[in-house]
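Undergrad: requesting a structural model of the entry that follows:
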Amino acid sequence: MSIPIRTPEEIEQMRRAGRIVAECHRRIASMIRPGVTTMEIERMVDGYIRSQDAIPYTVGYNGYKYATCASVNDVIAHGFPSDAPLADGDLATIDIVAQADGWIADSAWTYAVGTLPESSRKLMQVTKECLDIGISLAQPGNRIGDVMHALQKHAEQNGFSVVRDLLGHGVGRELHEEPNFSHAGKPGKGFRLKEGMVLTIEPMINEGKLEMFIETDGWTCKTMDGKRSAQFEHTIAIVEGGPIILTEQ
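TA: As a prediction, the model looks like this:
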C-alpha cells in the first residue's frame, strides 16, 4: 500500500475545495426544513460549486448523476436526490465532493429536519462525537486501528453500531486514494498516520444493527433492519500539532 504524502504547499492548495464544500453545508443548514426536497438541495449545491469555478466531482463519477448523495433515515449512504418533500422528524445526510484547482475535498453531514425523535437526536449527537474522537486522535505516529477502535467503542457504548462495509479513504487528485480503512478498528493494528497524509474520517453509525444492503439501483445503501443511520465526515490533513480540517464549516 502506497499512501500519498502531500507537501505543506499542496495541503494549502487543497483548502479552496474544502472551503467550497464547507460553504455548501452552511447553505444547506439554513435551508433544510420540512417540505424542502433533497433535489432542491442538489440544485443549490451543483450551482454553487460551479459558480466558484470548481467541479461537482460526483457528477458522472462511475456513472453517478448528481452533485450530492442525499440519504434519508434508513439510507446509510449514496442515496439519490429526490423530489419527495422532507418530513418533520427526518434525518437527512448530504454528502458533497468538490474539485478545485485539481484538488478534491469530501464532506458529509447529517441534518435534523424539524423536530427529531429523541432516539434520532441521540444518534446524531453520538455520530458527531465519533467524528470528533477520530479527528482528535488523528496524530502522526498513531495507528489507524487505535483511532478507529476508540471511535467504535464510543458508538457501541451508546447502543449503536458502526458500518463496516463503507470505508474512509485518502483524498487528493482523486476522490478515493490509499489508504482505505474501516471505522471499526483493532488496537495496535493498521498503518501509522504520517505527516502529509490527507484522508476522510466519516463514521456511519446505525441505530440498530450494522448490516446493510445495496438497492437494485446499484448505489443506495440501506440498513438491513430498516432503522436509521447518521454520518458526519471531514477531509483532514495529518500534521504535527494536530490535524487540519480542510472542510471545516
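
Undergrad: switch to C-alpha atoms for all contacts and neighbour counts from now on
TA: Will do.

Undergrad: all the helices of the protein, residue numbers only.
TA: 8-31, 38-51, 118-136, 144-157 (DSSP state H).

Undergrad: wait, which of the ones you listed is closest to G185?
TA: Nearest of the helices of the chain to G185, taken as CA to CA: helix 144-157 at 4.3 Å.

Undergrad: what helices and strands are in contact with that closest one?
TA: Helix 144-157 is packed against helix 118-136, strand 161-162, with contacts defined by 3 or more CA pairs under 8 Å, 6 or more residues apart in numbering; DSSP states H and E.

Undergrad: which ones are touching P81?
TA: 37-39, 42, 66, 68-71 (CA atoms under 8 Å, 6 or more residues apart in numbering).

Undergrad: quick one: it from T235, how far?
TA: 22 Å (CA to CA, to the nearest Å).

Undergrad: same check, this time on R121
TA: According to CA to CA, R121 and T235 sit 24 Å apart.

Undergrad: so which of these two has more stuff around it?
TA: T235 (29 against 14; other CA atoms under 10 Å).

Undergrad: check contacts around that one.
TA: If you count contacts by CA under 8 Å, 6+ apart, T235 has them with 18, 105-107, 171, 198-201, 245-247.

Undergrad: let's see that with 10 Å instead.
TA: 14-15, 18, 104-108, 135, 168-172, 198-202, 243-248 (CA atoms under 10 Å, 6 or more residues apart in numbering).

Undergrad: take these and keep only those in strands.
TA: Applying DSSP state E to the contacts of T235, the entries found in strands are 104-108, 168-170, 198-201, 244-245.

Undergrad: quick one more, to check against the first:
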Amino acid sequence: MIELKTPAEIDRMHVTGRFVAEVLTEVGRLADVGVNLMDLEHHARGMIARCGAESCYWDYTPSFGRGPFRNVICLSVNDAVLHGLPHDYTLRDGDVLSADLAVSIDGWAADSARTVIVGTPAEEDLRIIRATEEALEAAIAVAHPGNRLGDISAAIGEVARDYGYPVNTEFGGHGIGRTMHEDLHVPNEGRAGRGLTLRPGLTLALEPWFARTTDRIVYDPDGWTIRSADGSRTAHSEHTVAITEDGPRVLTRREPEAAATAGGSGGPPGAKDA
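TA: Modelled structure (predicted):
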C-alpha cells in the first residue's frame, strides 16, 4: 500500500532527515586512516541515543540477512557497497567507505547514504563516487508530479551508461515514511514514461550505487555485506526525497550540499566534507 504524506508529515520527515544528514556528515569527518569501523558505529549509536531517535537497522531481519542486524549504521569498504556489517577493521589510506543510515524520530523515518575516500584519493575512486552523486541529482531533478517512476530509474541508468558503469537492479530505492521500507521498489535502471505516476505526498529513498566493472553481487559469510562479484570498487549515494506540488524536496541534504544548490561552491566529489 502506498501512503501519500501530508505537507505536515513531510515536515516531520524533514526533521529526521536533517538528523540523518548530521550523523553522516560526522561519520565522514571522523573516517580517517587508523580509525576502526566499530569506533564509527559506536559514535553513531551515541548521536542517535542523545537525540532520542530510533535506529531503523537495529533488529532489522529481512529475508536476505542472517539473523537480526545488530548495528545502527551500514559501513561498506572498497568492493563492499550495501549492508556492510560494522566489524573490527581499521581504515587504511585510500579505502573507499560507504556509510548508510536510516533512523526514525517520532514515528517518521529518513534514509541516506554517502561514500567518502579515506586519506589519499585515487582518480578512479573519485570518478565512481561522482557518478553516483550525479545519478542521484539526475533522479531528483525528474521527481516532479506527473512524471513516472520509470523517469527516475531511467535518469540513474543514463548517468551510469555515460560513465560506462554496469547497473544492478536487484537492490535500489524504495518507499519510505512511517517505516524504512514502504511499497515501491525504485530500480537504478528503467524506461522513461513507464510505471507509477508521481504524485504529491509520495516519499522515496533514491539510491544509485555502482560497481566499477560488474553488475553482479556476492554476499559475505555474515549474510549481510554485499560486494561486487569481481572485487571491483564501488560507491553509493542516497537521499530521501518528497514529491511536492512545488517539485522534489530533498529531506536529507547535508549543509554544504544545500549551500552549493543555493549557488555556493561545494568541495570535490567524494571529499569528506562534501
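
Undergrad: and the TM-score between these chains?
TA: The TM-score (TM-score structural alignment, normalised by the length of structure 1) is 0.96; 248 aligned residues with a CA RMSD of 1.1 Å.

Undergrad: can you redo the helices of structure 1 as JSON lines with distance to H176 of structure 1?
TA: Output for the helices of structure 1, formatted as JSON lines (distance: least, CA to CA, whole Å):
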{"stretch": "helix 8-31", "distance to H176 of structure 1": "15"}
{"stretch": "helix 38-51", "distance to H176 of structure 1": "20"}
{"stretch": "helix 118-136", "distance to H176 of structure 1": "19"}
{"stretch": "helix 144-157", "distance to H176 of structure 1": "17"}
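
Undergrad: right, so these: which one is the most enclosed?
TA: helix 144-157 (a mean of 21; mean count of other CA atoms under 10 Å).

Undergrad: tilt between that helix and helix 118-136?
TA: 160 degrees (axes from the mean of the first three to the mean of the last three CA atoms, to 10 degrees).

Undergrad: what range does helix 144-157 of structure 1 cover in structure 2?
TA: The aligned range for helix 144-157 of structure 1 in structure 2 is 149-162, by TM-score structural alignment.

Undergrad: tell me the one among the contacts of P81 of structure 1 nearest to W219 of structure 1.
TA: C69 (9.6 Å).

Undergrad: D215 of structure 2: neighbour count?
TA: 16.

Undergrad: that one -> structure 1?
TA: So, by TM-score structural alignment, D215 of structure 2 is matched to L210.

Undergrad: what separates that match from G102 of structure 1, distance-wise?
TA: Distance of L210 of structure 1 to G102 of structure 1, given as CA to CA: 35 Å.

Undergrad: for G63 of structure 1, same thing?
TA: G63 of structure 1 is 20 Å from G102 of structure 1, by CA to CA.

Undergrad: show me which of these two is the more surrounded one.
TA: G102 (14 against 8).

Undergrad: nearest residue to the more buried one in space, please, no chain neighbours.
TA: Nearest non-adjacent residue to G102 of structure 1, counting by CA to CA, 6 or more residues apart in numbering: R173, 6.0 Å away.

Undergrad: measure the counterpart of that neighbour in structure 2 to F69 of structure 2 for me?
TA: R173 of structure 1 maps onto R178 in structure 2, with residues paired by TM-score structural alignment. Between R178 of structure 2 and F69 of structure 2 the computed distance is 19 Å (CA to CA).

Undergrad: got it, and D106 of structure 2?
TA: Counting by CA to CA, the gap from D106 of structure 2 to F69 of structure 2 is 22 Å.

Undergrad: let me know the closest of the ones in strands among the contacts of T235 of structure 1 to A92 of structure 1.
TA: The closest of those, once distances to A92 of structure 1 are taken by CA to CA, is A108, at 10.2 Å.

Undergrad: quick one: residues contacting the closest one.
TA: With contact set as CA under 10 Å, 6+ apart, A108 of structure 1 has these partners: 21-22, 25, 68-70, 77, 93-97, 201-203, 230-235, 247.
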